[in-house]
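A.B. asks: Sequence plus predicted model, see below.
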Amino acid sequence: MSAVLTPTHFTAEDYLSLERSATCKSEFHDGQIYAMTGASREHNLITINIAGELRSQLKRRPCEAYVSDMRVKAAEARSYHYPDIVVVCGTPQFEDAHVDTLLNPTLLIEVLSPSTEAYDRGGKFAHYRKIPTLNEYLLVAQDQPSIERYLRQGGAWVLTEAVGLDADVPLESIDCVLSLREIYDKVLSGA
């Protein structure tokens, strides 16, 4: 996340109106709009590799995957975010007829960047945890084959880690498995 665009306090309606006509993406939290930064080559490769794996595994199943441009609303946190990858199983629910703001994600994935890592782990995850339909959250490293997986179990979030190119990450919420070798293809030497 970047700096606040202005010191003005915005409503969610103001934000959506501005965002839908903007040439660059911004996120929103509690009245403030934050400009988003661009992604690195590694970030983009990892994102497309994950999306490709999910697309293949979710074929002919009642789940949809979105990459980067599907906004997610965390209503209780009064925030809107653009996760790197979103998966929703069942009927997608949207905020309005624009069909650009998902309300019921099942799985969210963030590829960590030096400028966003602390926020992805902290404030953003705190916002995401308030989404009742969210069951799984992944944090994917760019510089090494490592994924942290948080799975909702009752009122708790349980962390498991997958490290190394020979590791796999089971995604219980959507009944898929991600291979780190596939995720880091063309990103790390040896992948």
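C.D. replies: Noted; the coordinates are in hand.

A.B. asks: only C-alpha atoms for contact and neighbour calcs from this point on.
C.D. replies: OK.

A.B. asks: got the end-to-end distance for stretch 85-95?
C.D. replies: 18 Å (C-alpha to C-alpha, to the nearest Å).

A.B. asks: ok, the residue nearest to A167 when sequence neighbours are not counted to I46 distance?
C.D. replies: Excluding the flanking residues, the one nearest A167 by C-alpha to C-alpha, 6 or more residues apart in numbering is L180, at 5.8 Å. Between L180 and I46 the distance is 10 Å, computed by C-alpha to C-alpha.

A.B. asks: which parts of stretch 164-171 are buried?
C.D. replies: L165, A167, D168, V169, L171 (16 or more other C-alpha atoms under 10 Å).

A.B. asks: quick one: contacts of stretch 23-40?
C.D. replies: 1-12, 15, 19, 77-82, 113 (C-alpha atoms under 8 Å, 6 or more residues apart in numbering).

A.B. asks: In the chain, where's the longest helix?
C.D. replies: helix 41-58 (DSSP state H).

A.B. asks: contacting residues around L134?
C.D. replies: Counting by C-alpha under 8 Å, 6+ apart, L134 has contacts N104, P105, T106, L107, L108, Y128, R152.

A.B. asks: putting a second one here so we can go through both:
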Amino acid sequence: MSAQPQPYITPEEYLAAERAAHRDIAGKHEYFQGEVYAMGGASRQHNLLATNLIVGLDTRIGDACNVYPSDMRVHVASNDLYTYPNVVVVCGDEEFLPDAYLDTLLNPVVLVEVSSRSTAQYDQEGKFLLYRNISSLRHYLLVDSQRVRILCITRLEADTWNFREYTQLTDQVVLSALEVEIPVSEIYRKVPLPAANGAL
């Protein structure tokens, strides 16, 4: 989130403004407990990683689940967060806010954030504390855009989570809730990173 919040507004005002902004091709914003935060633009690495994940997930999960890019807004009702994860996976019946738009999802199974230097701490600490209140959530992936590093946080029980880090291109990211594995090399395909990470 940006460090420059706007004055308090209601969720209804926020949603109306976001929907109007999308029609006008304006930027996206997060909403948290009455404050609105502008979301920054994405780097080339960020876009490549998100694209690789969307393709990799969609080719593996079959027709029972859907994969959405960052325009699918997610709402966490328990803490009043509205945000746009970089990749969203939902399985079974999709639940949306009770309005006609079908643009704000309530029951994701997998959420992915591609992290940069400026967002890494918030994505790993702040956002996880907010996302873990989603009862349907089974996996939260944090993908580093500066080096080969993927942190997969998996729900084992209601309030028990397992943290597993992948740092080698030969690793396979295990998403047990989807019954899929994705090679780290596929996620980082074509992504330019420092030479210390090895050739991609």
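C.D. replies: In hand now; what should we look at? On a predicted model such as this, the values are computed, not experimentally measured, just so you know.

A.B. asks: Can you calculate the TM-score here?
C.D. replies: TM-score for the superposed chains, counting by TM-score structural alignment, normalised by the length of the first structure: 0.95, backed by 189 aligned residues with a C-alpha RMSD of 1.1 Å.

A.B. asks: Would you check that the residue nearest to A167 of the first structure makes contact with D166?
C.D. replies: Yes: with contact defined as C-alpha atoms under 8 Å, L180 of the first structure reaches D166; the gap is 6.6 Å.

A.B. asks: what about S78 of the second structure, neighbour count?
C.D. replies: If you count neighbours by other C-alpha atoms under 10 Å, S78 of the second structure ends up with 10.

A.B. asks: let me redo that: R78 of the first structure
C.D. replies: 15.

A.B. asks: what does it align to in the second structure?
C.D. replies: Residue correspondence to the second structure (TM-score structural alignment): R78 of the first structure is matched to D80.

A.B. asks: E12 of the second structure belongs to a strand, doesn't it?
C.D. replies: No: per DSSP: H, G, I helix; E, B strand; the rest coil, E12 of the second structure lies outside any strand segment and is helix.

A.B. asks: ok, it to S118 of the second structure distance?
C.D. replies: Applying C-alpha to C-alpha to E12 of the second structure and S118 of the second structure gives a distance of 29 Å.

A.B. asks: Repeat that for E30 of the second structure.
C.D. replies: 16 Å.

A.B. asks: Compare neighbour counts for the two and give me the winner.
C.D. replies: E30 (20 against 9).

A.B. asks: residue in the first structure matching the more buried one?
C.D. replies: In the first structure, E30 of the second structure lands on E27 (TM-score structural alignment).

A.B. asks: name the element its match belongs to?
C.D. replies: Secondary structure from DSSP states H and E places E27 of the first structure in strand 26-29.

A.B. asks: That strand vs the second structure - mean distance after superposition?
C.D. replies: Superposing on the second structure and averaging over aligned pairs (mean C-alpha distance after the TM-score superposition for the first structure), strand 26-29 of the first structure comes out at 0.3 Å.

A.B. asks: Isn't E95 of the second structure up against L106?
C.D. replies: Yes: here E95 of the second structure reaches L106: they are 5.4 Å apart, a contact under C-alpha under 8 Å.

A.B. asks: which one of those two has more residues nearby?
C.D. replies: Between E95 of the second structure and L106, counted using other C-alpha under 10 Å, the more crowded position is L106 (21 against 13).

A.B. asks: so what's that one up against?
C.D. replies: V74, H75, V76, A77, E94, E95, F96, L97, I134.

A.B. asks: Just the ones of those in strands?
C.D. replies: V74, H75, V76 (DSSP state E).

A.B. asks: what about the last one, how many residues close to it?
C.D. replies: Burial of V76 of the second structure is recorded as 20 neighbouring residues (other C-alpha under 10 Å).

A.B. asks: wait, it sits on Y84?
C.D. replies: No: under the criterion of C-alpha under 8 Å, V76 of the second structure makes no contact with Y84, lying 11.3 Å away.
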